[in-house]
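Student: after the sequence you'll find the predicted model.
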Amino acid sequence: MNILILSWRGPGHPNAGGAEQVTLEHAKGWVKAGHEVTLFTSNYVGAKSEETDGGVKIKRSGDQFFGVKLRAALWYLVGKHPKFDLIVDEFHGIPFFTPLYTRARKLALIHEVAGEVWKYNPWPKPFNLIPAFSGTFFEHWIFRIFYRKIPFMTVSNSTRNDLVGWGVKKENITVIQNGIKLFLPKKLPPKESKSTAMYLGAISLDKGTFDAVRAFGEIERKDDTWQYWLVGFGTKEHVDKLKKLSTDLGISEKVKFWGYVTDRKKFELLALAHILINPSVHEGWSLVNIEANSVGTPVIGYNVHGLRDSVKPEKTGILVQKGNFHAIAEESLKLMREKERYERLQNNAKKWSKKFTWEKARRESLELIESL
C-alpha cells in the first residue's frame, strides 16, 4: 500500500515534539511491514526539501501553519507523485481538509482536540483574540462537516471522548496508546543530592510554564533546599518572561534553563530529578509522563485531558486541580517528606511505563490501516 501522511511538523523541526515523534514511529513500522510511506510536512531553516528517515520519504514545503496545508493540496492536485492508496490527515488544531480535494481512503490522526488551547496562542495582544475566538468556534464545525464519517486514530480515551462530543461516531475512533523510545544507561544513577523538581516539554504558554515557575517559587518559600530545572525549547521572548518571573520570585539562582537537549541527556536529567512537574492545560496523552516514569520519577500535574490518561493518581504520580500551582508545590513538598510513599510511586511508575512499547503501538496501527 502507498501511504501519504500530511503533518504540520516533521522530524528535525525545531518545534517538533511528542506528536511528531509518534507519527514517525508509526510510519517506520508501516514501512517495515512492506508499505511505502511519504510524509509531506513543513519546511524550516536549514532543512532538506527531501530526505529519507527509516525508510519514510520526507517532503518539506511551506511554513508550519497555513503554508504547508496549501502546498500539500497543490502538490497533491497538480504535482508529480505516485497514486496513494491511503491518506493520513493529521490534525493539530487545523487539519489538511483532504475531503475537499481527494476521494482516496483517509485516516484522521489526532492527538488532542485543541479546544481551550486556542486561547493560549502566542500571537501578540490584541491579535491573539483572533485565533482564540475563531479557532474555538470553527473547530467543532470542521469535525461535524468534513470529518464526521472519516475513521480516526487517536492516543487516549480523553481525546476519543472529545471527538464523540463533537459528532464523530465512537465506532469510527481507534485508540492506540503511544510507546516510548528509551535512552537509558545500563544502571540508573542515584537521584540528585538536592530535591529536584523538573519541567520537561515545549517552553510555551499552553504547557503551563508560568505555573511551573510559580510552583517552584512556592516550594522555595517553604523549603529553600530545592533546585529547579526547565528543559525544552522555547522562543527567546517566552524564556525571557520566565526568567523575569523567576527573578521576581527570588529564585533565579535556583532555576536552571537547559534549553533543548538530546534524547540521551533528557533521560539522564529525568533519572536525576525527583519529581516531574507537568502543569499543561490540555494534552492528548503527554509522552513525557511515561518517559519520566520509566526512570522512576513520579509526575505531579494538573487533572486535565491527557494527563489523567497517562498518570495514575497515587500510583505513578499525583494530579491536582487545574490552575492550582500552590497544590503542585504542596504535593511536591509532601511527597519528598514521605519516603515510603515516594518509593511506592517510583516502583509503580517503572512498572506502568513498561506497558507502552512501540512494537505494540505499531502492530495496532498496522492492523488499523490494513483494515480500512
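Tutor: Looks like it arrived, so ask away.

Student: going by C-alpha atoms from here, please, whenever you check contacts or count neighbours.
Tutor: Noted.

Student: OK, contacts around the closest residue to residue 292 other than its chain neighbours?
Tutor: Leaving aside its sequence neighbours, residue 292 sits nearest to residue 270 (C-alpha to C-alpha, 6 or more residues apart in numbering; 5.7 Å). For residue 270, the contact set (C-alpha atoms under 8 Å, 6 or more residues apart in numbering) comprises 198, 276, 291, 292, 295, 297.

Student: how about the nearest residue to the third one once chain neighbours are set aside, secondary structure?
Tutor: Leaving aside its chain neighbours, residue 291 sits nearest to residue 180 (6.8 Å; criterion: C-alpha to C-alpha, 6+ apart). Following DSSP: H, G, I helix; E, B strand; the rest coil, the label given to residue 180 is coil.

Student: touching, residue 18 and residue 290? I think so.
Tutor: No. Using C-alpha atoms under 8 Å, residue 18 makes no contact with residue 290, being 11.5 Å away.

Student: neighbour-wise, which of the two wins?
Tutor: residue 290 (27 against 17; other C-alpha atoms under 10 Å).

Student: where does the more buried one fall, secondary structure wise?
Tutor: helix 287-294 (DSSP states H and E).

Student: picking that back up, and the contacts of residue 270 as TSV, adding distance to residue 236 and neighbour count?
Tutor: Shown next, in TSV, are these (distance: C-alpha to C-alpha, whole Å; neighbours: other C-alpha atoms under 10 Å):
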residue	distance to residue 236	neighbour count
198	20	25
276	23	24
291	26	23
292	26	28
295	30	25
297	29	29
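
Student: how many residues are close by the residue nearest to residue 234 when sequence neighbours are not counted?
Tutor: Of all residues beyond its chain neighbours, the one nearest residue 234 is residue 203 (4.4 Å), with distances taken as C-alpha to C-alpha, 6+ apart. Using other C-alpha under 10 Å, residue 203 is surrounded by 24 other residues.

Student: and residue 203, how far from residue 318?
Tutor: Per C-alpha to C-alpha, to the nearest Å, residue 203 is found 22 Å from residue 318.

Student: cool, residue 114 as well?
Tutor: Distance, residue 114 to residue 318, by C-alpha to C-alpha: 24 Å.

Student: still on that earlier bit, can you redo the contacts of residue 270 as a markdown table with distance to residue 71?
Tutor: Shown next, in a markdown table, are the contacts of residue 270 (distance: C-alpha to C-alpha, whole Å):
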| residue | distance to residue 71 |
| --- | --- |
| 198 | 39 |
| 276 | 39 |
| 291 | 35 |
| 292 | 38 |
| 295 | 42 |
| 297 | 42 |
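
Student: of those, which is the nearest to residue 165?
Tutor: residue 291 (29.9 Å; C-alpha to C-alpha).

Student: put this next to the first one:
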Amino acid sequence: MKILHTIYDDVDNPWCGGGGAVRAMEINRRLARKHEITLLTGHFPGAAREEHRDGIRIRRVGTGRNYLLSRLSFSALASRALATWPFDLWVYDFSAFSPVYAFPSRQARSVMVFHHPVSAHATRKYPGIGLLAAAAEGLHTRLHRRIIAVSPSTALHLKRRARPNTPIHTVCNGVSHPPLAETREEDYILFFGRMDTYNKGIDVLLPAFARLKPAHPGVRLVLAGRGTEARLNELTSISRSLGISDGVELTGPVSEAEKWYLYAGALFTCQPSRYEGWGIAAIESGAAGKAVIGTEIPGLVDAIRPGRTGLLVPAEDPEALAGAMDRLLLNARMRADLGKNGRAWAANFSWDRIAREQERVYVRSLEGQ
C-alpha cells in the first residue's frame, strides 16, 4: 500500500513536537515494514527538506521562517501536493490551524485522524485566527468519509458533528514502555509535555504549586519538555511573580532516557490540561509506575482511571489541583497503589497494538467497508 500521510507537526518541530507527531511517527515506523509511506510535514528552522527515517520518507514543505507562515504555507503546499502525488491512501492528521484540502476524487481515498476539538479554545486563545480554525474544524468533520478518533471522548464528539453514518473508529494513542528500572521517589512532582502554557494548563499548575509550597517546602516542581524561548521565559516570569522560582525547575528538551529517568524519580505527575485528545503523558506516567493528577476534560477522562490510576480535578481550578497534590503527598500508600494500577493499565496501549488497529482501518477504507 502506498500511503501519503499529511500532518503539520513533526517530532523535531521546535514550535510543536506534540503527541500527534509522536503518534504519526510511532505508527508509521511500524507500518513501513509492509507499506510505502511518505510523511508530509511542515518546515521549521534547521530542518532538512527530505530525509529517510525508520523506513519512512519524510518530506517537509513550506517556509521555516516563522510559525504562522510555516503553518499557512504548509496548508497551501500540502493541498497542492495532494493533487499530483500518487498514493493508494491519504492519511490526514487534521489540524484546525493548518487544514489541508483535496479534490473529491482524492478525498474519497482518505482517512482523517482527529485528535480533539479546539473550536471553543481556539477563539479564546487566538481571538482572530481562532474563528477560522473553528470554521475549518466544522467543515472538515463533515467533509471526510472515514475518521479515526484518538479517544472515546473524541469519537463521541465526532458522532455529534460528522455526517450521519460516517464510520468513526476509536484508535487510542500508545506508549513506548520504559526500560526496566527500579522505581524510586525523589523530592519532586513532574509535569512532562510541551511547554504550551494555555493548552497544558501550566498557568494553573504554577499557582497550585504556590498554594502547596508552604505546607511542603521541601518539594520541587519539575517542568520537562520542549518549549520556545519565549514560552520558557514566560513560565520563569510566572514562577518568579508567585515567589516559587527556587522550587521550580525547567529542564527544556530531554532525551528518551532522561524522560524515563525523570518519571522514575517523581513522587507523581500532573497533567492539568484545558484540552487533550488522549494524553500520552498520563499513560507514560502509568507505564513508569507513577500516579497522575489530571483534569476532568475529554481525553484525560479516558486515559486516567479516577481512583485507580490517578485523580481527576476540575480544569482551571488551582485550589482543587493543590488539594489533590497535597492528598498524594500525604499518602505514600495511595501513590504506590495508583502507580501499580497505572502500570497494568498502560500495558494495554503498546504502539505495536495501536499500529495494527490503525492498519485495519486503512484496509477497511480501501475495501470500502
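Tutor: All right, it came through fine. Computed from a prediction, not measured in an experiment: that's the story for all the values here.

Student: give me the TM-score for these two chains.
Tutor: Between these two chains, after superposing, the TM-score reads 0.91 (TM-score structural alignment, normalised by the length of the second structure); 356 aligned residues with a C-alpha RMSD of 1.8 Å.

Student: picking that back up, the residue nearest to residue 292 of the first structure maps to what in the second structure?
Tutor: Under the alignment (TM-score structural alignment), residue 270 of the first structure pairs with residue 263 in the second structure.

Student: secondary structure element for the residue nearest to residue 292 of the first structure?
Tutor: helix 263-272.

Student: what's the next helix or strand after that helix in contact with?
Tutor: Following helix 263-272 of the first structure in sequence order, the next helix or strand is strand 275-278 (DSSP H and E). Strand 275-278 of the first structure is contacted by residues 196-200, 207-208, 212, 270, 289, 292, 297-302, 328, 332 when judged by C-alpha under 8 Å, 6+ apart.

Student: ok, the residue nearest to residue 291 of the first structure to residue 190 of the first structure distance?
Tutor: 22 Å.

Student: again, but for residue 137 of the first structure
Tutor: From residue 137 of the first structure over to residue 190 of the first structure (counting by C-alpha to C-alpha), the distance is 49 Å.

Student: which of the two has more neighbours?
Tutor: Legend: neighbour count by other C-alpha under 10 Å for residue 137 of the first structure and residue 190, higher for residue 137 (13 against 10).

Student: next SSE after the helix or strand harbouring that one?
Tutor: Using DSSP H and E, residue 137 of the first structure falls within helix 129-146. Once the chain leaves helix 129-146 of the first structure, the next helix or strand it forms, by DSSP H and E, is strand 152-154.

Student: where in the second structure does that following strand fall?
Tutor: Using TM-score structural alignment, strand 152-154 of the first structure pairs with 147-149 in the second structure.

Student: quick one: map residue 361 of the first structure onto the second structure.
Tutor: Counting by TM-score structural alignment, residue 361 of the first structure lines up with residue 354 in the second structure.

Student: is it correct that residue 129 of the first structure is in contact with residue 119?
Tutor: Yes. Contact criterion C-alpha under 8 Å: residue 129 of the first structure and residue 119 qualify, at 7.5 Å.

Student: the more surrounded of those two?
Tutor: For residue 129 of the first structure and residue 119, the more surrounded residue by other C-alpha under 10 Å is residue 119, and the numbers stand at 19 against 16.

Student: quick one: secondary structure of that one?
Tutor: Following three-state DSSP, residue 119 of the first structure is assigned to helix.

Student: neighbours of the residue lying closest to it once chain neighbours are set aside, how many?
Tutor: Leaving aside its sequence neighbours, residue 119 of the first structure sits nearest to residue 132 (C-alpha to C-alpha, 6+ apart; 4.4 Å). Residues contacting residue 132 of the first structure under the criterion other C-alpha under 10 Å number 18.

Student: map residue 132 of the first structure onto the second structure.
Tutor: Looks like residue 132 of the first structure aligns to residue 130 there (TM-score structural alignment).

Student: wait, what's in contact with that match?
Tutor: 119, 122, 123, 124 are the contacts of residue 130 of the second structure under C-alpha under 8 Å, 6+ apart.

Student: still contacting in the first structure, which of these?
Tutor: With the contact criterion set to both residues aligned by TM-score structural alignment, their matches' C-alpha atoms under 8 Å, those that also touch in the first structure are 122, 123, 124.

Student: out of these, who's nearest residue 154 of the second structure?
Tutor: residue 122 (16.5 Å).

Student: burial of the closest one, as a residue count?
Tutor: 19.

Student: which residues of the second structure fall in strands?
Tutor: For the second structure, applying DSSP state E gives strands covering 2-6, 36-42, 50-53, 56-61, 89-93, 110-114, 147-149, 168-170, 188-192, 220-224, 248-252, 269-271, 292-295, 310-313.

Student: redo these as JSON lines? Include distance to residue 339 of the second structure.
Tutor: What follows is the strands of the second structure, written out as JSON lines (distance: least, C-alpha to C-alpha, whole Å):
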{"stretch": "strand 2-6", "distance to residue 339 of the second structure": "36"}
{"stretch": "strand 36-42", "distance to residue 339 of the second structure": "36"}
{"stretch": "strand 50-53", "distance to residue 339 of the second structure": "34"}
{"stretch": "strand 56-61", "distance to residue 339 of the second structure": "35"}
{"stretch": "strand 89-93", "distance to residue 339 of the second structure": "32"}
{"stretch": "strand 110-114", "distance to residue 339 of the second structure": "29"}
{"stretch": "strand 147-149", "distance to residue 339 of the second structure": "27"}
{"stretch": "strand 168-170", "distance to residue 339 of the second structure": "26"}
{"stretch": "strand 188-192", "distance to residue 339 of the second structure": "14"}
{"stretch": "strand 220-224", "distance to residue 339 of the second structure": "19"}
{"stretch": "strand 248-252", "distance to residue 339 of the second structure": "23"}
{"stretch": "strand 269-271", "distance to residue 339 of the second structure": "10"}
{"stretch": "strand 292-295", "distance to residue 339 of the second structure": "8"}
{"stretch": "strand 310-313", "distance to residue 339 of the second structure": "8"}
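
Student: how close does the alignment partner in the second structure of residue 61 of the first structure get to residue 8 of the second structure?
Tutor: Aligned by TM-score structural alignment, residue 61 of the first structure pairs with residue 61 of the second structure. Residue 61 of the second structure sits 9 Å away from residue 8 of the second structure, going by C-alpha to C-alpha.

Student: more crowded one of the two?
Tutor: Each of residue 61 of the second structure and residue 8 has its neighbours counted (other C-alpha under 10 Å); residue 8 has more, 31 against 23.
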